[in-house]
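**Student:** Can you look at this prediction? I've put the sequence above it.
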Amino acid sequence: MRTDSKRRRRSLVAISAVLGGVLVLSACDGGGDDPKGAGAATAKSQAEVDAAAAKDASKAKIVITPKDGATNIALNEGTTVAVTDGTLTQVELKTSEGAAVTGKIAADGKTWKPDAALKRSTKYALSATAKDTEGKEAHENASFTTLSPENTFVGSFVPEADQTVGVGMPVSITFNKPIKDKKAVQAAINVSSSSGQEVVGHWFGEQRLDFRPEEYWKANSTVTLKLALQGVQGAPGIAGVQNKTVNFKIGRSQVSTVDAKTKKMTVTRDGAVLKTIPISAGSPANPTYNGQMVISEKFKETRMNGATVGFTDGDGKGEYDIKDVPHAMRLSNSGTFIHGNYWGPDSVFGSANTSHGCVGLNDKQGANDPSQPAAWFFDNSLIGDVVTVVNSPDKTIKPENGLNGWNLSWADWKAGSAA
């Protein structure tokens, strides 16, 4: 009896195992040989639902730039929304703190962009809604983070937009970070003239790029500067954020020649001598630089302290400190000016060189006497006019000392281009 009982239990176990296998197979293939089982019915039902949903969906397709999750996004013109087969009805852009950013949908309803540049190092969330011709809505969302100051660069430039300048004024761009890929940055900048003159860039170090033609700009021409630096990699991990176009006007041609030996300055305008003015240049101990120098700043009155340019007494104070130098115009970064002089006797001008390196013209204190030579020259000069010094015992000024790249030959100038 015990033996039969064991056999019976083993038989039941075996039968259960077989049935279990059948049950498992049934659960996996939905009925074995039945192609129209429950699984097929479920798949068909889902396909019908998907087809119905697709049929009911809006035909409008929204594209948000930048993509969701993007980082290091440019502050200018890096954010847009566009739609095809529909029109935009609502776009919202907010910072992670909830501050709304205003923007406008174009008149045709096809695009949107913010009204102003975005903030640096800020996370934004953008949501857009559009409708197709049947009024069915489409929605799209994206979040992104803008560039931080640490990984962006900008260039400040002279001259300013719409300014009228002299024929010697270069386009000078100073970058706030060192530029390692000079070729890429220079390729994103274009300077052209209505005169048709060839314009070439020249790098002074890693943070300054100047542009000029071979000869002075043609009088009464227009120069255009185009910056397309947005997204340009100036150095590893450092991108530009500027897209800008500016124009400036070249005025009449005026070049003044200071002869340190004869102590006279000849002012030539449009090829004709306009005036000859007695001057006092740098003394034998502190001669004026030779070379072509461009007026970069004008001040009706300014303070000049010798200590700021290395002229000090034994006590460390400046050898001079004149708080109201009249009619001063800068010629170099190192402190060379052409300016009025009211403290020297009238007899000095045209007869003796007495300054610390500047070019002095007779003037009155207060800068209010238009009959004085310095006042006349100030009133008749533009930023960008050229003052050329000759016959001084000093060396020629370095081209990077001020806006004075004209002291390089054309071959040397072009050699400094990264194009």
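**Tutor:** Ah, there it is.
**Student:** When you work out contacts or count neighbours from here on, use the C-alpha atoms and nothing else.
**Tutor:** Fine.
**Student:** Can you name the next helix or strand after the regular element (helix or strand) spanning Phe378?
**Tutor:** Applying DSSP states H and E as the criterion places Phe378 in helix 373-379. Next along the chain after helix 373-379, taking DSSP H and E as the criterion, comes strand 386-390.
**Student:** what comes into contact with that next one?
**Tutor:** Contact with strand 386-390 is made by 166-168, 254-261, 288-295, 331, as judged by Cα atoms under 8 Å, 6 or more residues apart in numbering.
**Student:** let's bring in a second model and compare:
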Amino acid sequence: MGRRGGYGPRRWVRLAAMVTLGSVLGAGCTPTANEETSSDGPATTAVARPASLILSVAPGAHGVEPAGTVTATAQGGTITQASLVGTRGTVVEGAITPDGTAWRSAEPLGYGKTYTLTATARGADGTPVTRRSTFTTATPQRQVSVSMNVSDGQTVGVGMPLIFSFSGDITDRSAAEQAVRITTEPATEGAFRWFDDDQLIWRPKEYWRPGTTVSVEANVYGRDLGDGTYGTEDRAATLTIGDKVVAIADGETHHMSVFVNDRRLRRLPISMGKPSSSTPNGTYTVMSEHYGYTMDSSTYGVPVDSGAGYRLWVEYAVRLSYSGIFYHSAPWSVGYQGNTNTSHGCINLSTEDAAWLMERSQPGDVVTVRNAGEQVLEPTDGWSVWQLSWEEWTAAGA
């Protein structure tokens, strides 16, 4: 009994010592305020790093496309200052992005010009870093202009193709197509096709939906279109698709039915081409409208003083083809209209009927001719893109 009582105190001393030592060891593992801990290894200390800069154009670069966007991008920091300046002190417009990580140019550059891009960024360490690049843009071997068959603010018909005519042949067709942007609301399926090396055409798969808004951009300036050929100037237009106006002219009944938004409004007596100069069958697209126009056979190769030649002034005329097919007022043939084809190929109407149709018509409207004779309209004669099926339009190699 006394021995057991004597052993107890020494045991409690040893346990107290162990608890005290454990507390000390535990305290030794607690990190200080200036250290980071990791479950995978020893403590590390964070290091503030400087920013780095990436310039989109390498120093000394030549032949840079003037249409491209020049950029300076910061990694591990933000852009504090940037500029793009020509050798004569011309400052190119540009801006730092909202997040501060990049600067981008906002306007095209000149041809054959030298510019210097300078950018400064600051990283987490607070040290500014500056990089500079001096480069030269491309000098064209040849320049071409582009024109469009539509104008800004225009209202057009449901058959309107979008035609881009270049002042010279284009060898890199893909580059030219990429330079053209067509945006529609609502979305409209369509495709490009080349009729010649200098004419690019886009048409919808089906007739446009009335009310569609179409924005067209031909951004050819500063772009290499093949073999050192560059565009001289960009083009742009926003247009609206108007009512669906479709006219069907029949050479057997000698009448033209006019439909507006699929509802027939009038059936007009007409006279088309006589057998020796029949009106080609096919689907035409209205190209232009004229108040007061001189019909001249010499414009398509028939001398005015020949047996088949003529030179006549008409009050109303609407062009349907390059080869000279119009619908127009023809008061001299009213007696034949509705019963006989007597024209040189045009669609003759009375003055009153021609005026009525022109009031409701616009470029891009559709006129279909049928039962008029042996001739067939060529897809390349005017804006006659609807002569080709969608499969033909999108065929490989077109």
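**Tutor:** Yep, that arrived. Note that the structure is predicted; figures quoted are calculated from it, not measured.
**Student:** What does the superposition give as a TM-score?
**Tutor:** Overlay of the two chains. TM-score (TM-score structural alignment, normalised by the length of the second structure): 0.71; 348 aligned residues with a Cα RMSD of 3.9 Å.
**Student:** hmm, back to that, could you list which of the contacts of strand 386-390 of the first structure belong to helices?
**Tutor:** The helices in this structure, assigned by DSSP state H, contain none of the contacts of strand 386-390 of the first structure.
**Student:** what range in the second structure does the helix holding Phe378 of the first structure sit on?
**Tutor:** Here helix 373-379 of the first structure aligns to the second structure at residues 353-359, judged by TM-score structural alignment.
**Student:** average gap between that stretch and the first structure?
**Tutor:** In the superposition against the first structure, stretch 353-359 of the second structure averages 1.6 Å from its aligned positions (mean Cα distance after the TM-score superposition for the first structure).
**Student:** Would you mind listing the buried residues in that stretch?
**Tutor:** Buried positions in stretch 353-359 of the second structure, judged by neighbour count with 16 or more other Cα atoms under 10 Å: Asp353, Ala354, Ala355, Leu357, Met358.
**Student:** try stretch 383-395 of the first structure
**Tutor:** Buried, per 16+ other Cα under 10 Å, within stretch 383-395 of the first structure: Ile383, Gly384, Asp385, Val386, Val387, Thr388, Val389, Val390, Ser392, Pro393, Asp394.
**Student:** swap in stretch 331-345 of the second structure?
**Tutor:** For stretch 331-345 of the second structure, a neighbour-count test (16+ other Cα under 10 Å) marks Ser333, Val334, Tyr336, Gln337, Gly338, Asn339, Thr340, Asn341, Thr342, Ser343, His344, Gly345 as buried.
**Student:** which residue in the second structure lines up with Thr146 of the first structure?
**Tutor:** By TM-score structural alignment, Thr146 of the first structure lines up with Thr137 in the second structure.
**Student:** With Lys398 of the first structure instead?
**Tutor:** So, by TM-score structural alignment, Lys398 of the first structure is matched to Glu378.
**Student:** Please work out how many residues are found near that match.
**Tutor:** 18 (other Cα atoms under 10 Å).
**Student:** Would you confirm that it contacts Gln387?
**Tutor:** Yes - the criterion here is Cα atoms under 8 Å, and Glu378 of the second structure meets it with Gln387 at 7.3 Å.
**Student:** okay, now Val318 of the second structure: neighbour count?
**Tutor:** As a measure of burial, Val318 of the second structure has 25 neighbours, counting by other Cα under 10 Å.
**Student:** how close does the closest residue to it other than its chain neighbours get to Gln362 of the second structure?
**Tutor:** In space, and not counting its chain neighbours, Val318 of the second structure is closest to Glu289: 4.4 Å by Cα to Cα, 6 or more residues apart in numbering. Separation of Glu289 of the second structure from Gln362 of the second structure (Cα to Cα, to the nearest Å) stands at 7 Å.
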